[in-house]
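Participant: no sequence for this one, just the structure:
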């Protein structure tokens, strides 16, 4: 009888490094190898006809993850086996991660420009150039290029252009058309929920008013059995995060609603006892006053506070906050919010036609909008965008289908990137796409180059000129075309022209839909130049004996 050999368990190689200090020329050489390894993995994803990158999953029996997003690819690379090369790769990874968090796209563009600047700058420094002077001149050239991008910006003012912008990001005509219609109706801050669908076609649904997470406290409060929700017309709203254990605690609100002739009262509370729930249901069935109770939106205290503030502005009430020691003993009619209609199911609370002051709402929206555009963290920015969207009282749900679950998830991720790009386009405008906007930035740099007699400045300008061509050349090459021939055709066509790699012909961006989001392009160029110029000044590595294990950049 043969004995069956047990299969050895797969092992994950341990990251090892020797503590110590690393100096030149090893610093530049190893850093360059690490940067090139990561950027070369991202480079094929740039453009409307990208190649895919396969990322091996932890389980060998699972299929690889196929990606065409530079930012996502960078996130998947945790470290390289060589500790010196790893520093270069993680430097770029952190830069691209922050760029994706800030604007949602542009990571592949930034990566190829970063690589061009770093590699050419390294050759100049190896030949005797001064890294600090080179950095200063690179940053001076950046300012000139950014001024050109500012002049090229075009506002997005109609649905047709919205469609072109969406298509330039997702390259999915049905998805682009759906998103263009949605944002044409709900605007820059409109809430767009993306959900999975069993149908293969894209479906969209528009929701009147605003809604928050936090539904009914009890199914017994449902009055519309068909839609599984409760609904009240011309209702008053008690906004609070209080806990009601006894009916006596809630009695001031009920008495006030009856005395002031409100046909319905909606009670918002973080907790309501079963006894109070039973009395509210009995009271409603008796026909005395239509009432139902909803949960205070969200779970985190700071998010709850923000939700209550927004509801107060929208409906004209004031929040009663448990942490502040508030009770209903001093409740007045002015403290209750009002709305044309309030509905709630077991998940959501909806407000239609809030009767708060339009002037106060406008000022509140302005304050939140300023905070949104100043926010650096993606999570904070997304929350502020949702808050503004709810105050504009318009939202949509986009249902996406596919053949497989992985296909649906990939489409949802692409949709999220496109939504973020559309918001940026509505606020900042668009530029000629396909790398054409960066090519337009070369003119003032060429003039500065011809007027300069400083070797370091001349080197910096030549490096920038090559970097500004890198996105265009990469896009064309990824499409299987000749970059030199395409660049020659584009330069002969004159100002305003772009190159459409899907047709292989020169086109004009306003008609072809070859567009870039202005803020994405600006941020990509800014990150690439500042990041690469700083990297060129690194002269030493210090390795720790036991480096901390992290997956996100600081």
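Facilitator: It's in. Given the structure is predicted, the values throughout are model-derived calculations rather than measurements.

Participant: alpha carbons only for contacts and neighbour counts from here, please
Facilitator: Will do.

Participant: how close does residue 83 get to residue 22?
Facilitator: As judged by CA to CA, to the nearest Å, residue 83 and residue 22 stand 11 Å apart.

Participant: where exactly do the helices run in the stretch 101-250 of the chain?
Facilitator: Per DSSP state H, counting those that start in this stretch, the stretch 101-250 of the chain carries helices over the ranges 107-126, 131-152, 159-170, 173-186, 247-259.

Participant: I should have written the stretch 251-400 of the chain there, sorry.
Facilitator: 274-285, 301-315, 358-374, 378-391.

Participant: Likewise for the stretch 401-550 of the chain?
Facilitator: According to DSSP H, counting those that start in this stretch, the helices that the stretch 401-550 of the chain contains are 405-428, 436-440, 442-451, 455-478, 483-493, 509-512, 518-535.

Participant: if we can go back for a sec, including distance to residue 502 and mean neighbour count, could the helices of the stretch 251-400 of the chain go into TSV?
Facilitator: What follows is these, written out as TSV (distance: least, CA to CA, whole Å; neighbours: other CA atoms under 10 Å):
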stretch	distance to residue 502	mean neighbour count
helix 274-285	62	16
helix 301-315	45	20
helix 358-374	34	15
helix 378-391	32	19
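
Participant: Same list, those helices, but as CSV with distance to residue 485 please.
Facilitator: Formatted as CSV, those follow (distance: least, CA to CA, whole Å):
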stretch, distance to residue 485
helix 274-285, 75
helix 301-315, 55
helix 358-374, 40
helix 378-391, 40
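
Participant: And here is the other one:
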């Protein structure tokens, strides 16, 4: 038998593998019979052991490690169950099935998850044991379900209704693990808002627990899509000072919701849409905007049906000061909605099951009039169903919502107590519904003798009944075991005393009357726990085959190089994990944003401050950029934003957002202008070389063609790329662009290497020139700066992955990884440790190769030749690709400045004009940026001056000062190291701003340049103009 199973597994395995290769399915692995059940039972035991330790008044805490933040300490069974994820897949199947038991019990009864887990383990274990001895699993399941029905009937007989506040407090106290203060608080809350009232739990701001009743409404409908979730504290959506759109009709058109989205965006307030339904392109637009531009919006279906839904919507609209759109009167259409038509509430809490609206802005007179109207309708109505629904509406309008604020001295303490308060609240509601039974596991023990009345049809059914007989002992035994006493002895003593309420008080260690001592459980909780546990565990026992997926082999194993400190392991594989091509494309995009025209000016920078000092400054700028990017990402995580403008708005309001917008536009526009300067220079140079009119010297005729080349490039190449390039197309172009940078580095290095160690070179190059540091420093920072484009390029990723991408991009120089980086040069050479190396090679060898005539664009120093011309042409293409990648964030910021801030899910890499009425605006902004930068380039031919201007003014602000100031404002005082980094970043940014402003002031000089044996005078601006190659005499004169 074992041989047959082994052969069958192999056949299915290979067959599955063929399917995986041919049809794209994942390969499967199979196990059968005893082997499969034993593996699953191991997983069930592991999960049940972790959950069972929390049971009873002397249950222990469980500490759960979290992927972020402090570890979580809890005694809540369902929280512990959800945290269990086993590495061995067969064991994990069993654990997941018991997790489903806990989750289902929690959803139905709100408590009892630990009891359900203990019962499920007991039933599964005994069931597996019986089946392994040859019993029929189907008949065993029948016996189990027969016994469960008898136990449930007996529970109903001994159940006692809950009527007094004292009994409610007792139920809540038991569910809160004996915390009397929580029990009394919940009892008081239920007394204030009624047994059918709404009670919610939130974090308090003091050390003590508090309760208040506020105006609010709750209904049983949650968010339509989980993508609306905006908080890491549970699967929920929270809004403050929220606008609400009430619609009686279904919304499926984008055109219908665009006006209200613009209205909410204009007033910088979140928007909740409550309608009959939201689907189609309307829902897609909302979800995309929530994910990509962090638009604070959520859609919820209206509660109820028919007339009840209409009345409920009207109640909510009156309570919040709004109106229902699309009713029979049809007074106003969705496209015509104004601010006064929307409801307003101070706080909204939305989960997958319900929605809570707190502190509506409705007028008290109108609310009172609505309450009187409902009361009059109740008196007239003859239908009990209608009266019940009217009473619910009346309760929501008049009683309000009880809010329990949980206090504590730390976040860990508050979270642990909140779990217990929620359990107690749910248990109390369950007790009100179906009554109470003796607690401590006694209620199930009192059903022990009732199983004797059953008459099974066969031996296997009798075994199923015996399984339940043993299982009902387990809750009491587990409570006694956690209290440190002999569990078997406690159970026997309780069973011998055949009194319905006699049991063991584990807290005080004595036998008492459970009801009079206040040790009680809700009947619904015990009933639901037994039903769910028996259903899943008995089905688990009937399983004969288990199928799991075979994990795919990792093409890029996460093993770092020896001595690399694990840096490669933690960063590189993540870029290409899960086979996601967009991550690879985004890597190329951001690389091109970081490497641009600045690379051509680095030899000039090394000329100004010397090779050694230049190397130090370049590495320092890399570290500084890394710090600034990390501060940006961490700050955005704190305020839950995903772009620079909204981040500043959340911290400093409109003034902060305006500062970011102006700085970003100034910096990016200046950089785009520098791109056009280089494009013009190289285009003219390349064309005249091909036409044999240019031999390395400049003429006025050549100079006059620069504006023509600039505007030709803007019209024919740049504008089409910016308007119609797709993400995948740009990804391939970026790859080619990076290859051209590599060719440039190799070419410059080969040119400079023979000169580097020559006696003349070593004696004449600048090694340390401190007076030139303030000229070179802004250009260094611009060459490494990716902060302005950071959010735009990786904005399509989640924040955690975004943080990892940012960490990779802004990594420090790591010489140990150079060999690994060379192996993957075409993919990963533009992360910062290689950017610094990349720039360093270009700068040093470029300076050494052309030290006599170095200029802002070293390509102009190349001699005529086929290979040199190919290098220039390749670099022209790379600049054309890089331009759109910097235009996208600039356009994004311009849209933000013009109050049209991406509410239409604009893709930053492709056409954002999904809607016709926004197409003209999108096109006009794009074309304006292109031709403004082209016009500036035609009148400002000095690329070093432009880069210095960008770096010292806008660059220092957007790249260093603002990230530091924003982070210092939002971060906790406990983040000492990060706040020190922010302070250093701020000081360096301010020094760079002030010193560079003075140093970049224009100085007029006259140069005599010999061209074609004729002398003419040119007035230009220092530093050296990009158009002129100076001889050694001219350089010394300067």
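Facilitator: Perfect, thanks for sending it. Please read all numbers here as calculations on a predicted model, not as lab measurements.

Participant: ok so, going back, out of the helices of the stretch 101-250 of structure 1, flag the one nearest residue 52 of structure 1.
Facilitator: The closest of those to residue 52 of structure 1 is helix 107-126. By CA to CA, the value is 12.7 Å.

Participant: Average separation of that closest one from the aligned part of structure 2, please.
Facilitator: Superposing on structure 2 places helix 107-126 of structure 1 at an average distance of 1.1 Å from its equivalents, by mean CA distance after the TM-score superposition for structure 1.

Participant: Which residue range of structure 2 does that helix align onto?
Facilitator: When structure 2 is aligned by TM-score structural alignment, the counterpart of helix 107-126 of structure 1 is residues 113-132.

Participant: from the chain's centre, how far out does the matching stretch sit?
Facilitator: Centroid displacement of stretch 113-132 of structure 2 relative to its chain, using CA atoms, centre = their mean, to the nearest Å, is 38 Å.

Participant: Quick check: buried residues in that stretch?
Facilitator: Within stretch 113-132 of structure 2, the residues that count as buried by 16 or more other CA atoms under 10 Å are 113-131.

Participant: just to revisit the earlier point, who has more neighbours out of residue 83 and residue 22 of structure 1?
Facilitator: Between residue 83 of structure 1 and residue 22, residue 83 has the larger neighbour count (other CA atoms under 10 Å), namely 20 against 14.

Participant: aligned partner of the more buried one in structure 2?
Facilitator: Checking TM-score structural alignment: residue 83 of structure 1 goes with residue 89.

Participant: Nearest spatial neighbour of that match, chain-adjacent residues omitted?
Facilitator: residue 548 (7.2 Å; CA to CA, 6 or more residues apart in numbering).

Participant: Any idea how many residues pack against the one you found?
Facilitator: Residues lying near residue 548 of structure 2 (other CA under 10 Å) number 14.

Participant: And residue 263 of structure 2, by the same measure?
Facilitator: By other CA under 10 Å, the residues close to residue 263 of structure 2 number 17.

Participant: can you check residue 67 of structure 2 too?
Facilitator: Residues near residue 67 of structure 2, counting by other CA under 10 Å, number 7.

Participant: Wait, a strand at it?
Facilitator: No - using DSSP: H, G, I helix; E, B strand; the rest coil, the assignment for residue 67 of structure 2 is coil, not a strand.

Participant: In structure 2, what residue corresponds to residue 525 of structure 1?
Facilitator: Using TM-score structural alignment, the equivalent of residue 525 of structure 1 in structure 2 is residue 530.
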